[in-house]
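Novice: Task: produce atomic coordinates for the following.
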Amino acid sequence: MRQTTTALAILLSLTSLSAVAAQDNNYQHEAGLSYTTNSEEVSDGLWNANYRYYFESVEQSKAPYALNGFLAQESNIGANYQNFDPADSDSYGVDGTFVLGSNWFVGANYQKFDVASYDFNTYGAEVGYYFNDSSAVSAFYQDGDDNFTETYGLKVRSYIALQSTAGIDLNASWAHNEFDDVLNVGADWYINNAWSVGAGYTDSDNDDAFDVRTAYWLRITDGISANFQISKVLDSDYDGVGLGLGLVGRF
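Specialist: As a prediction, the model looks like this:
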C-alpha cells in the first residue's frame, strides 16, 4: 500500500509540469509506465512498464496521440513487464510486428508468467492486412504450455478522420477457445487529438456487458506525456469505476 501510494504521488506530481509549447515531434522510441485499478480498492492495481522501438519515425502531429503507433503502420519491436501484487503475479515478455511492402503484416509474442509458486509461458502469432491508411484486419493464434487454453480469432480496426472533430476509432474482435466464444466491439470518438469518449460491448457464452469510458492525453514537454482513463461497466455485478494513470516518453 505504501509503495503504491508513493509511486502514484510521483506520477501525479510529474503531470503537474507545464505543458506550454510542447512540440509534436516525430519519434522512434516509446517508453511507458502505467497503473490501472478500480475505485473500490485503489491499492490493488496493475503496474505495467513497456518499451517499443519503431523501425521508421512515427508522426504524432496529425492524429490522436493514443493512435499514433497503430496509424504509423511501421514495423516495431517491444518489451513489457507487469506486476499485480494481490495475486503475487509478475510477467514479462517481448513482441514484434513486421510490415511487408504489400501491406501485409506478421506479428509474434512471448510472455512468461510467475504466479505465486507457479510459472508458465505463452506465445502467439498474428497475420493481417492494412486495407487503407487507417484500417487493418488480422487473424491471431495464442497458446502456451502446462495445458494453457488454445485461443484463435479475428480482429478488425478502422480510424475514420472527421472535419469538425479528430475522428472515430472503431474496433471489433472475436476469440474462440474450447470453453467460450467472446465478441468485443467498441467505438471511441476523439473530440481532439488528446481527448476521447467511447463505449464498448462484450458478449460471451457466460455473460455480456456494456462499458463507457473517457481518456485524456496530456502533453507535458516535447518528450513526455501523461494519460488518464476512466471507465465504468454498466452492470450491477461490477462495482466501482476503472481508473488508469500513465506516463509516456517519446523520442
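
Novice: make it CA atoms for all contacts and neighbour counts henceforth
Specialist: Fine.

Novice: got a list of what Asn80 touches?
Specialist: Counting by Cα atoms under 8 Å, 6 or more residues apart in numbering, Asn80 touches Asn48, Ala49, Asn50, Tyr51, Tyr92, Gly93, Val94.

Novice: which SSE is it in?
Specialist: strand 76-84 (DSSP states H and E).

Novice: cool, and Gly240?
Specialist: Using DSSP H and E, Gly240 maps to neither a helix nor a strand.

Novice: just how off-centre is the strand holding Asn80 within its chain?
Specialist: 11 Å (Cα atoms, centre = their mean, to the nearest Å).

Novice: now do stretch 30-42
Specialist: That offset, for stretch 30-42, works out to 12 Å (Cα atoms, centre = their mean).

Novice: And stretch 3-22, by the same measure?
Specialist: Chain-centre distance of stretch 3-22: 20 Å, with Cα atoms, centre = their mean.

Novice: For the longest helix seen in the chain, could you pull out the residues that count as buried?
Specialist: The helix that spans the most residues within the chain, counting by DSSP state H, is helix 2-14. Of the residues in helix 2-14, Leu8, Leu11 count as buried by neighbour count, 16 or more other Cα atoms under 10 Å.

Novice: Please give the structure of this sequence too, so both can be compared:
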Amino acid sequence: MVKLAFSKERVDHLINDWVNGNLHIQPTLSCFITRKEHDSKKLHLAILAGLSVLASPAIANNSYQHDATLTYADHSENDDGSGTFNVNYRYYFSEVNQNNKPYLLTGILSQTSNIGGYYSGVGEDYDVYSVNGEYVLESKWFIKAGYHNFETDNGFDSDNYSLTGGYYFNNTSSVYLEYINSSSGYDNSGTGVIEKSSTDSDTFTLGLQSYMPLEWTTGINFEARYSYQDYQIDSHFQVPDFSSKRSDGDTTSMIALAADLFITNSWSVGMSYAYDFDNSDNDNWDISTDYYLPITNSIAAVFAINTNLDSDIDGFGYSAGINGRF
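Specialist: Have a look, this model is predicted:
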C-alpha cells in the first residue's frame, strides 16, 4: 500500500501555494488528479500515512469485528521530528475471517458491511477527520458513503462528500463508480483587507480492485482507477495598493494503477503509478513496504516505509503503530 509522508516545510509550502492560487485541494481516495492536485494529494497522503493494519498468522484471532489502529507517521526530511499521530477504527457487522489471506486485505476481502472513522492532528496546526461506511447486499452489490474534513489553524478548510456504488463480481474482486463533491477555501479578511478563495469540484471515478492468489507466493492485489474532474476556483484579494479577483475552471482526467505483492500474509511490497492525460509531464511513481510484528493474541505492531521516485522529492516516509483486532 502506498503511503506518503512529507516534511513540515513541504506541507507549509503546499498550503502557501494554495493560498496564492497555484493549486487547489481535492483529496481523493486513492489517485492523483492534476498537477495542482498532484501536490495536494501528497499533502492528503502525508496525513493519512500509516493506516495499514496487519495481524499475526501465528497467534492472531481467526476472526474479528473491531479493528483499531494508532500510528505515528513522520518523514526522514523532518529534522525536528514533527511527525503526527493517527487514530483509525472500523466496525464490521459480520465477523471477518483472517485465515489464509493477507492480513492487510482481510477487511476488503470480507465483503461485509462496515462503518469507521479516522482522526489525525493531535498537537499539530491542522485537524483531519473522516467517517465512512459500506452496506453490502446479499446479491454482492454495495454502496459506500463518506465525509472527510481537513482544517488548518491559518483558516483553510476542506469538506469532501463521497458516494460509491459497486459490485463484488467474485470473492476477491470488485468494480465500482465513485462520486466526490469537494468544497475548500479560506477567508482571512480583516479590517480593510480581503483575502479569501474557494474551490469547488466534482470528481467521477471508475475503479477496479482484484486480489489473485499465486502458487509461488501469497498473492498480488491490483487496483486501477480512471478519474474525471470538473473544478471551479474563485478568489478575491484586496490589500492596500493591490486588488485582484479571479474566477476560472477546467476539467481534467487521470489514471492511477497500483499493485501490492504479498510475499507472505504479513509482508507486502507495493508500487503505484499515476498519469495525467492533460499534462504528460505530470506522472508519478511510488514504492512502499508494510510489515507487522505480533505481540499478543489480538494485538500487533505495524510498520510501513514509502518513498516517491520523483527526483525532486528527497527522503522517505515511515510509520509505526499498534493495531488491535477483536
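
Novice: where does the TM-score land?
Specialist: Aligned and superposed, the two chains score 0.85 in TM-score terms (TM-score structural alignment, normalised by the length of the first structure); 232 aligned residues with a Cα RMSD of 2.1 Å.

Novice: After the strand holding Asn80 of the first structure, which helix or strand is next? Please name it.
Specialist: By DSSP H and E, the next helix or strand past strand 76-84 of the first structure is strand 89-99.

Novice: That following strand packs against which elements?
Specialist: Helices and strands touching strand 89-99 of the first structure, by 3 or more Cα pairs under 8 Å, 6 or more residues apart in numbering; DSSP states H and E, are strand 76-84, strand 104-115.

Novice: can you name the residues of the second structure that the last one overlays?
Specialist: Residues 141-152 of the second structure are where strand 104-115 of the first structure lands when matched by TM-score structural alignment.

Novice: in the strand holding Asn80 of the first structure, what counts as buried?
Specialist: For strand 76-84 of the first structure, a neighbour-count test (16+ other Cα under 10 Å) marks Asn76, Ile77, Gly78, Ala79, Asn80, Tyr81, Gln82, Asn83 as buried.

Novice: if we can go back for a sec, nearest to Phe131 of the first structure, out of the helices and strands packed on strand 89-99 of the first structure?
Specialist: strand 104-115 (8.9 Å; Cα to Cα).

Novice: how distant is the helix or strand following that closest one from the center of its chain?
Specialist: Going down the chain from strand 104-115 of the first structure, the next helix or strand is strand 118-132, by DSSP H and E. For strand 118-132 of the first structure, the separation from the chain centroid amounts to 14 Å (computed by Cα atoms, centre = their mean).

Novice: And for stretch 166-177 of the second structure?
Specialist: 20 Å.

Novice: Over in the first structure, find the residue span that stretch aligns onto.
Specialist: Using TM-score structural alignment, stretch 166-177 of the second structure pairs with 128-139 in the first structure.

Novice: biggest separation within the buried residues of strand 76-84 of the first structure, which pair?
Specialist: Asn76 and Asn83 (23.8 Å).

Novice: mind listing the helices for the second structure?
Specialist: Under DSSP H, the second structure gives helices at 8-19, 35-48, 106-110.

Novice: Confirm for me that Ser138 of the first structure is in contact with Val156.
Specialist: Yes - using Cα atoms under 8 Å, Ser138 of the first structure makes contact with Val156 at a distance of 6.5 Å.
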